[in-house]
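Asker: sequence-free structure coming up:
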């Protein structure tokens, strides 16, 4: 646990040292990708000057060039041309997210989704048949899960794969128009093969959703017989990615060999027997989806990278743009002769950007923890079921918070740059358009937080692994309220808060506000109180005779609030632990990180102060003291704001903000 910080009046930071800390274990991977990206900076302009068809081809060519460098395939086994390092692949993807996001998403579709599904859901026969060509880019494919009628509810997909024992083939059919695969990246133009998720039927019995490798185009790029493909058309952003719809004719034309079933978790024998080591269909389904968690980790990391780019532009603009006379003939940095004040010397401007900058650092370190856990699980270092469930929950929650943060940061940064920020020549337009979908693809954020909330309520018990809202309600209805309250330890958390507050129960005191133990105690109290509140509401609804579905519907907002509080605590813990890991003799680095961590923690409490006041954790006096402290921290961080964004190491050509920072001194 980090000790209480003592922030001096002036902070300083060595940019190279801070960049090294941010880059972490995979510093060399991140550096090599950042050095690679400027060669493709022109893609940012191509997005505006080329037709959609031209831009798609340009993006495809760039993706293939990146594949040739090895940067896109780091997570695949070395025997197939990859790097054999899952952690390195996450670091590379996060770094690629500093560049054009159509390129990034197409990389994600090809290597993360399509290739990742074959790697994680297939077995050696699939790896040998496909992976070398996937990693090299010789075989382009798509990940055909989402349908027009079903996105989040994957278990209700309408595409069917029926086994024909006479030919040892699966017949792939689209059962109704709205069961067509939709919004599928790479489908409209470039994919020759799809990993298709379909309801598996064997001898008239359904076995739930499984994945199969299904060719959809010939070598000339034409749809195969029985396959109908349609372009999704122009989108808000990411128009370098060819999203499309796919239908499989219901007349039985589309057939694939039995061996095309990705059979890591279940198989069909030649005579038509269904076999699986996982007896529960629900457990089997979620085990399958759990292997695809890397996509959520990558999207969350990409959101954080996009926020870094936006903050770099906005902070640098605020340090050169002047507005309104100060009346002193001197600005806050002591420069005489220019009486108009820098934007960043206004307290409001600091308040708009610096807490968001601190939160970006917090999410970066939380993402670092998550990526490490992913690497350990998928590399076989940690194989227990509990660790895997915790990883899935953490990935869902971090993705939600990180992508919402990106949306918020990019909007605030655009506004902080005024009319110039609205010009398409600057990156904000593309960042806003391209990242907006991050909040819904790889899982709608609200649905993901429901997953987190369910896990908190069931304590990750294996018998509740099926995502069934009614099952969760029934489970909670069977609990004694006292059991839930004991598990949430509210009374003990109150004692912890009192222990770290100078003066014990003296809630009027404004001391101890920069104590990380106090911050964590407050975040933990909120989390545990909200979990207990959800359980009580669920039980009360069931006890009153309300239908389980109605009960859950009425408490969904509380489930989301509990889940969000849980993930916020994880994010803060990651930041506090990172600060604690920095040697005390590092001097300025540790003091700077302490200040950022304090700013993040107190900003979070301030933003939710109404809740803390309602629940007796803050008095109005202490709430006001926190507001003053946040403003003071902003003033202390402001002199090093440029260094803090420079440490993100966004390559200069990728900032592409000539109307904002063209004259910005280095």
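Answerer: Cool, got the structure. The structure displayed is predicted, hence computed values, not measured ones.

Asker: only C-alpha atoms for contact and neighbour calcs from this point on.
Answerer: Fine.

Asker: Can you tell me how far the closest residue to residue 262 other than its chain neighbours is from residue 631?
Answerer: Spatially, and ignoring its direct neighbours in sequence, residue 262 is nearest to residue 122 (4.3 Å; Cα to Cα, 6 or more residues apart in numbering). Per Cα to Cα, to the nearest Å, residue 122 is found 54 Å from residue 631.

Asker: got it, and residue 559?
Answerer: Counting by Cα to Cα - residue 559 and residue 631 are separated by 32 Å.

Asker: who has more neighbours, the two?
Answerer: More crowded of residue 559 and residue 631, by other Cα atoms under 10 Å: residue 559, with 27 against 20.

Asker: Which residue is the nearest non-sequential neighbour of the more buried one?
Answerer: With sequence-adjacent residues excluded and distances taken as Cα to Cα, 6+ apart, residue 559 is closest to residue 453, at 5.4 Å.

Asker: shouldn't residue 496 be in contact with residue 521?
Answerer: Yes. Applying Cα atoms under 8 Å as the test, residue 496 and residue 521 come out as touching, 6.4 Å apart.

Asker: Which residue is the nearest non-sequential neighbour of residue 558?
Answerer: residue 534 (5.9 Å).

Asker: and the one you found, what is it in contact with?
Answerer: Counting by Cα atoms under 8 Å, 6 or more residues apart in numbering, residue 534 makes contact with 555, 558-559, 562.

Asker: so how many other residues sit close to residue 492?
Answerer: Residue 492, neighbours per other Cα under 10 Å, totals 12.

Asker: wait, is it part of a strand?
Answerer: No. Counting by DSSP: H, G, I helix; E, B strand; the rest coil, residue 492 is not part of a strand but helix.

Asker: Do a quick rundown of the strands in the protein.
Answerer: 141-144, 159-164, 169-174, 181-184, 193-202, 205-215, 227-231, 244-248, 255-257, 267-268, 274-275, 322-325, 340-342 (DSSP state E).

Asker: Buried residues of the longest one, list them for me.
Answerer: Spelled out, that is strand 205-215. Residues of strand 205-215 classed as buried: 207-215 (neighbour count, 16 or more other Cα atoms under 10 Å).

Asker: try this one next to it:
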């Protein structure tokens, strides 16, 4: 029996859309085992069913038949993660990346020409950013788009093998056009990375002259997505092909932009595409919830070994089994509420400062959520023993399909470095105007003051949510531990960079030598953000009994994070050895208290039953 209050709380602001999206996903059939071409064909067919069912309309402009609901488009994508992940990614490429780039980077002429056909799937397309030699370092892509004023055309060219567009979804089979990111050159002057709409195939599906496409072939997972490699040999496209919201070229080759500075313009352009990164975090969360639902159902029916009275023990009654699944379940709840807050922030963003905060938080949550998915789905597979290794029980495919989430839409390690940089006051406004040495000195000048300002705000939050008690289950104590770790690590990083910035050390070496510190600072910050989102969700739960249950889940999340990093807390005097042992005992007790509610907690995710139809979920006969 689903706890309706808990489900409604999880459904949140876009509850109606979540439910209709789940219904749409529930009408689709889980795919059978197919060869590569048949799997791709089935996914494209189901993509058409999503188009007919109205899935892509949510995020596009009302002027073209959409709903102008940016947050809703992320939520709709997230729900697809309960089904076939190849279909989810294929939809994300078509309507999120390709369609989203045309919408965000183009102007009305592009919207009129392309958006209706993109929305109804008459124009399948690609998002061609990543290159063989440049993935995370988008600013230094090598593909060129050189303007020829004599014909009023751009010449799109791949100068060498490292500039080949690589791993491009929709390229190998279905894509007819691509939004291609290239270095824009006019009159011999470079203006940084811009995006152009470049045709790939004609109406009969034949690859056009000057375009070469290779099939990436079989991957570890997501084989319903036709990833390919694209090379351009002096391909000419008209001047209007440039998506010119942030940079335009006149007929004579004169370049103009409403954003000054190549670096600032570059980050402004990429910032408009942050929806894809947020969507990946949500999709990873859905896949993780599905894995937990499978593992908990199996754990409630599978019996192993006996008690003294001869009765066999249900495996979820073992503390070791609870330890594997329940902290992960608590973390999934925490990340869900943090994701909900982030989607709302994206939907409501109105100014540059809020937009920068969304971009930074999106980077951190994407990293944490996808790492959590990889670890938790593996744990769920192991918790189901040999049965979890059978394809019919769905977990192996979830493992294979989500593994790449940690590196696409931004490598997680790189993303956490972006989070740490985003914590610096005005950092992202100034980074384009500073060389590496200036960057180090800017950190030294700006960072400590910013940390002090945040510390004061955090102290207010701690007092509001928990009082001054020191009990492990006292919310104020938990929040203070998260805050102290974040602040201490940030201050330590500031001191470290300040010392390095005043010496003769090479600026690259300064940052390279501090990367461990940078990553820890970012992770500590995101952990605190996630905890605060969970606390807020508990506070708004309308039913006292459900709120009590959710409060225990929040305790388990907070203490399991502290336990995982308790070496740091011990080293910095926030835990004594005895207190550290108490944390582990409290985690054990919370696992025992939540054991009877494990099924209730996963059922509240409301994964469509058709996508949980695995033999391991059926009661033993």
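Answerer: Looks like it came in fine. Note that the coordinates shown come from a computational prediction; the quantities given were computed from them, not determined experimentally.

Asker: mind putting the contacts of residue 534 of the first structure in a markdown table, distance to residue 393 of the first structure included?
Answerer: As requested, the contacts of residue 534 of the first structure are exported to a markdown table (distance: Cα to Cα, whole Å):
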| residue | distance to residue 393 of the first structure |
| --- | --- |
| 555 | 20 |
| 558 | 17 |
| 559 | 14 |
| 562 | 13 |
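
Asker: Do a quick rundown of the helices in the stretch 201-350 of the second structure.
Answerer: Listed in chain order, the helices of the stretch 201-350 of the second structure (DSSP state H, counting those that start in this stretch) span 262-271, 274-301, 319-348.

Asker: give me the stretch of the first structure that the longest one matches.
Answerer: Yep, that's helix 319-348 of the second structure we're talking about. The aligned range for helix 319-348 of the second structure in the first structure is 347-376, by TM-score structural alignment.

Asker: Pull out the buried positions in the matching stretch.
Answerer: Buried residues in stretch 347-376 of the first structure (16+ other Cα under 10 Å): 349-376.

Asker: Can you report how many residues neighbour the aligned partner of residue 294 of the first structure in the second structure?
Answerer: For residue 294 of the first structure, the aligned position in the second structure is residue 275, judged by TM-score structural alignment. By the criterion of other Cα under 10 Å, residue 275 of the second structure has 22 neighbours.

Asker: residue contacts, residue 275 of the second structure?
Answerer: 74, 96, 346.

Asker: Show me which positions of stretch 373-386 of the second structure end up buried.
Answerer: The neighbour-count check on stretch 373-386 of the second structure (16+ other Cα under 10 Å) flags 373-374, 376-384 as buried.

Asker: In the second structure, what sits opposite residue 589 of the first structure in the alignment?
Answerer: Counting by TM-score structural alignment, residue 589 of the first structure corresponds to residue 546 in the second structure.

Asker: In the first structure, what stretch matches stretch 575-589 of the second structure?
Answerer: Taking TM-score structural alignment, stretch 575-589 of the second structure hits residues 618-632 over in the first structure.

Asker: actually stretch 521-532 of the second structure, not the one I typed
Answerer: Aligned using TM-score structural alignment, stretch 521-532 of the second structure spans residues 562-573 in the first structure.

Asker: Average offset of the matching stretch relative to the second structure?
Answerer: Its matched residues in the second structure lie on average 0.4 Å from stretch 562-573 of the first structure after superposition (mean Cα distance after the TM-score superposition for the first structure).

Asker: And residue 410 of the second structure? What does it align with in the first structure?
Answerer: Checking TM-score structural alignment: residue 410 of the second structure goes with residue 443.

Asker: Tell me, how many residues neighbour the residue nearest to that match when sequence neighbours are not counted?
Answerer: With Cα to Cα, 6+ apart as the criterion, residue 443 of the first structure has its nearest non-adjacent residue at 6.7 Å, and that residue is residue 152. Other residues near residue 152 of the first structure come to 18 when the count uses other Cα under 10 Å.

Asker: What lines up with residue 152 of the first structure in the second structure?
Answerer: Residue pairing (TM-score structural alignment): residue 152 of the first structure is matched to residue 136 of the second structure.

Asker: next one: residue 271 of the first structure
Answerer: Match for residue 271 of the first structure (TM-score structural alignment): residue 252.

Asker: Verify the stated contact: its match with residue 151.
Answerer: No. With contact defined as Cα under 8 Å, residue 252 of the second structure does not count as touching residue 151 (9.9 Å).

Asker: Verify the stated contact: residue 578 of the first structure with residue 366.
Answerer: No. Using Cα under 8 Å, residue 578 of the first structure is not in contact with residue 366, being 9.3 Å away.

Asker: In CSV: the buried residues of stretch 373-386 of the second structure, plus distance to residue 68 of the second structure.
Answerer: Below are these laid out as CSV (distance: Cα to Cα, whole Å):
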residue, distance to residue 68 of the second structure
373, 30
374, 33
376, 34
377, 34
378, 38
379, 39
380, 38
381, 39
382, 43
383, 43
384, 43
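
Asker: Inside helices: which ones of the residues you listed?
Answerer: Within these, residues falling in helices by DSSP state H are 373-374, 376-383.

Asker: what does residue 422 of the first structure align to in the second structure?
Answerer: Under the alignment (TM-score structural alignment), residue 422 of the first structure maps onto residue 389 of the second structure.

Asker: Its match is in contact with residue 395, isn't it?
Answerer: Yes. At 7.0 Å, residue 389 of the second structure and residue 395 qualify as touching, with contact defined as Cα under 8 Å.

Asker: Between these two, which has more neighbouring residues?
Answerer: residue 395 (27 against 15).

Asker: Residue 379 of the second structure maps to what in the first structure?
Answerer: Under the alignment (TM-score structural alignment), residue 379 of the second structure pairs with residue 412 of the first structure.

Asker: Please compute how far stretch 463-472 of the first structure lies from its chain's middle.
Answerer: In terms of Cα atoms, centre = their mean, to the nearest Å, the gap separating the centre of stretch 463-472 of the first structure from the centre of its chain is 24 Å.

Asker: ok, now which ones touch residue 525 of the second structure?
Answerer: So residue 525 of the second structure contacts residue 486 (Cα under 8 Å, 6+ apart).

Asker: Could you check how far it is from residue 172 of the second structure?
Answerer: Residue 525 of the second structure sits 40 Å away from residue 172 of the second structure, going by Cα to Cα.

Asker: Could you do residue 323 of the second structure as well?
Answerer: For residue 323 of the second structure, the distance to residue 172 of the second structure equals 43 Å [Cα to Cα].

Asker: So which bits of stretch 376-393 of the first structure are buried?
Answerer: Neighbour counts over stretch 376-393 of the first structure (16+ other Cα under 10 Å) mark 376-378, 388-389, 391-393 as buried.
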